[in-house]
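S.K.: here's a sequence, model it:
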Amino acid sequence: MLSEGLFYDVVRQALWIAVITSVPILTVALVTGLAVGLFQALTSIQEMTLTFVPKLVAIVIVFWVSMGFMTQTLVTYFTATLVPLIAGGR
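M.R.: You can find the predicted model right below:
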């Protein structure tokens, strides 16, 4: 049986890995949104697709670039932490 302390440690690690893997995408979405918002405010263009399309393109590019890092981080977490717990090794 999993102890309470070990359970909370595993959950804390999982939440931290979720933060680490989502930071690149969220940062790019924030910066792109601010840049497009500033552009819209300066030019008085209020087109809805102007906010959506650049953010989507930037997010897809960053996801594609950081996919290896995200995959390696998740695989390491699963093989080092969760698989031994499921198999009963800890």
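S.K.: CA atoms for contacts and neighbours, from now on please.
M.R.: Will do.
S.K.: residue closest to the middle of the chain?
M.R.: Centroid check for the chain by C-alpha atoms, centre = their mean gives residue 22 as the closest residue, at 1.2 Å.
S.K.: look at that one and give its secondary structure.
M.R.: Using DSSP: H, G, I helix; E, B strand; the rest coil, the structure places residue 22 in helix.
S.K.: distance check, residue 8 against residue 59.
M.R.: Going from residue 8 to residue 59 by C-alpha to C-alpha, to the nearest Å gives 32 Å.
S.K.: another for comparison:
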Amino acid sequence: MEEAVFFDTMRQGLWIAVIISAPLLAVALVMGVVIGLFQALTSVQEMTLTFVPKVGAMLAVFWVSMTFMSGMLVAFFTDRIIPLIAGI
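M.R.: All right, here's what the predicted structure looks like:
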């Protein structure tokens, strides 16, 4: 395998990882800001208040976007990785 093919495949794999992780990271960011504002406004400094809602929201988004994530991974594997393994 040539270096260009390897680096192109690696670049595509990293980009797919970014696309797949974007919904979870966006929800974690938004929930962190919302909870931080809530804590600043109410002066409640409870550690579980930051952790539990953020994890719950991320699990909900993961459950909703699981088909999108698995579809992206399967498409990358069948379109890019399998032809490289087969030598096509």
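S.K.: picking that back up, how much space separates the residue nearest to the centre of structure 1 from residue 38 of structure 1?
M.R.: From residue 22 of structure 1 over to residue 38 of structure 1 the distance is 24 Å, taken as C-alpha to C-alpha.
S.K.: again with residue 8 of structure 1
M.R.: From residue 8 of structure 1 to residue 38 of structure 1 the distance is 42 Å (C-alpha to C-alpha).
S.K.: do residue 89 of structure 1 as well
M.R.: Going from residue 89 of structure 1 to residue 38 of structure 1 by C-alpha to C-alpha gives 54 Å.
S.K.: neighbour-wise, which of those two wins?
M.R.: residue 38 (12 against 9; other C-alpha atoms under 10 Å).
S.K.: next, the mean deviation of the helix or strand that contains the more buried one compared to structure 2.
M.R.: Using DSSP states H and E, residue 38 of structure 1 maps to helix 4-43. Compared with structure 2 after the fit, helix 4-43 of structure 1 shows a mean deviation of 0.3 Å (mean C-alpha distance after the TM-score superposition for structure 1).
S.K.: now do that helix: distance to the chain's middle.
M.R.: Centroid separation between helix 4-43 of structure 1 and its chain, computed with C-alpha atoms, centre = their mean, to the nearest Å, is 6 Å.
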